[in-house]
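Enquirer: can you look at this prediction? I've put the sequence above it.
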Amino acid sequence: MTLDEPAQDPTRTLVLEAFADTIIPGEKRFPGDRAVAGAAAGGGAVAAGAIELLEHPAGGLADALTTLVYSLDEHAREYATARDLELDESVPAFVALSFEHRTALVDQLTQPDHPEKQMWVGLALFSNMAFDSAAHLSTPAALAAGHPGLHTIGYRLPDEDGLWRFPSFSYGRRLADLHPDTTTTGSPA
């Protein structure tokens, strides 16, 4: 892989998917899935749209992804060499690592004293955001499509009119009286 490969390169996508799956694992999408290791039941970060979020221009990482993938693969080769692991050359080095070795490598890269920690923590945060907030999608659309993360964390569906109402208080009691100038939409006058 070179630094100037296009954003739609399938090799690049495999590495990003493998990284996202390492952060929030999910089940394999098909029997020969190499990027998603199948370390957990249900959909993980990949099924939640981690790649779409990473590629979104508003996130600020899209332009750096090819470089991050190249660097991650280099780290994977060094990791494998240091442990005398034989990598399958038909897939990128990080993808060729077992889930346990991917996890160990990501742990190393995100340690407080690692000089590249900020890059890898940023990539991990985007994988988490895709899963636990569907930041790249409209919340009602994500819920309607069965977004795995929102359903896993128990995000409830809106009422039939598309609005969320909460008939019971989260603390079990009302914390304050409604301001007399509050409108029917909940806004202050």
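Expert: Sure, I can see it.
Enquirer: can we go C-alpha only for contacts and neighbour counts from here?
Expert: OK.
Enquirer: regarding the chain, what is its longest helix?
Expert: helix 65-82 (DSSP state H).
Enquirer: can you tell me what sits against the next helix or strand after that helix?
Expert: Counting by DSSP states H and E, the element after helix 65-82 in chain order, helix or strand, is helix 93-96. Residues outside helix 93-96 that contact it (CA atoms under 8 Å, 6 or more residues apart in numbering) are 14-15, 18, 34-35, 72-74, 76-77, 87-89, 102.
Enquirer: structure two is appended below for comparative analysis:
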Amino acid sequence: MQPVHTGGNPDRTSTLEAFADTIVPGEKRFSEDRAVAGAAKGPGAVAAGAMALLETPATGLTPALDDYARSLDEHAGAHAERQGIPLDPGVSAFTALPHDERVALVAALVAPGHPERDLWVLLTIFCNMAFDTGAHLPTAQAMADGHPGLVALGFTQPDADGLWRFPAFSYGRPLARLHPDTAPSGSLA
């Protein structure tokens, strides 16, 4: 399986996928995968749809993704130079970094006091959201499709009609009595 190139720029996609994989690592999608480092078993943020979420207009990030990728590659090039790490010119600078160096760079970018911290934390949050919530998909569809993050988190499958009901109260008891005028739908009659 080859990565999905979006935005018309394969380096942009590779850089952003490598960033997402740094936030929630996963296993390589294919043997030559450079964006996904293979630092963890099972699917990570990329397999969970990080690029689809980042490119959802509702995030507000879509117009800035080219700038995010360019800036991340600039930071990666400077990091590699400081650390004496040779980079493969055949891929974007961030993608070319070894996984542990990606982690070190992202840690520096999101550290308190970094002047761009808020921008990188925002991108980090959306990469986490792709894995933790499948925010770019309807939840019932994500569950039916076996969304890797929701499965890994043990998210409960809906009932046969696609709705979630929780017959066992989380506190071990009802928090309030049901109003006598409550209809079977849960609304007041």
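Expert: Cool, got the structure. Since the model is a prediction, treat every value here as computed from it, not as a measurement.
Enquirer: returning to that earlier point: mean per-residue distance, the longest helix of structure 1 to structure 2?
Expert: The superposed helix 65-82 of structure 1 is, by mean CA distance after the TM-score superposition for structure 1, a mean 0.4 Å from where its aligned residues fall in structure 2.
Enquirer: list the buried ones in that helix?
Expert: By neighbour count, with 16 or more other CA atoms under 10 Å as the criterion, the buried positions of helix 65-82 of structure 1 are 65-70, 72-73, 75-77, 79-80.
Enquirer: helices or strands next to that helix in the packing?
Expert: helix 10-23, helix 93-96, helix 99-109 (3 or more CA pairs under 8 Å, 6 or more residues apart in numbering; DSSP states H and E).
Enquirer: out of those helices, which is closest to Ala50 of structure 1?
Expert: Proximity to Ala50 of structure 1 (CA to CA) singles out helix 10-23 among those, at 6.5 Å.
Enquirer: quick one: the helix or strand just after that closest one aligns where in structure 2?
Expert: As assigned by DSSP H and E, the chain's next helix or strand after helix 10-23 of structure 1 is helix 50-55. Under TM-score structural alignment, the match for helix 50-55 of structure 1 in structure 2 covers residues 50-55.
Enquirer: look up which helix or strand the residue nearest the centre of structure 2 falls in, please.
Expert: Compute the mean C-alpha point of structure 2, and by CA atoms, centre = their mean the closest residue is Cys127, 2.5 Å away. Here Cys127 of structure 2, judged by DSSP H and E, is contained in helix 117-132.
Enquirer: now that helix: buried residues?
Expert: Under the neighbour-count criterion of 16+ other CA under 10 Å, helix 117-132 of structure 2 has 117, 120, 123-124, 126-132 buried.
Enquirer: from these, which single one is nearest Glu55 of structure 2?
Expert: Phe126 (10.4 Å).
Enquirer: could you count how many residues lie near the closest residue in space to the closest one that isn't next to it in sequence?
Expert: Using CA to CA, 6 or more residues apart in numbering and skipping residues adjacent in sequence, the residue nearest Phe126 of structure 2 is Leu54, 6.8 Å away. When counting by other CA atoms under 10 Å, one arrives at 22 neighbours for Leu54 of structure 2.
Enquirer: same question, Pro140 of structure 1
Expert: 15.
Enquirer: what's the average distance of the host helix or strand of it to structure 2?
Expert: Element membership of Pro140 of structure 1 [criterion: DSSP H and E] is helix 139-144. Taken over the aligned residues, the distance from helix 139-144 of structure 1 to structure 2 averages 0.8 Å (mean CA distance after the TM-score superposition for structure 1).
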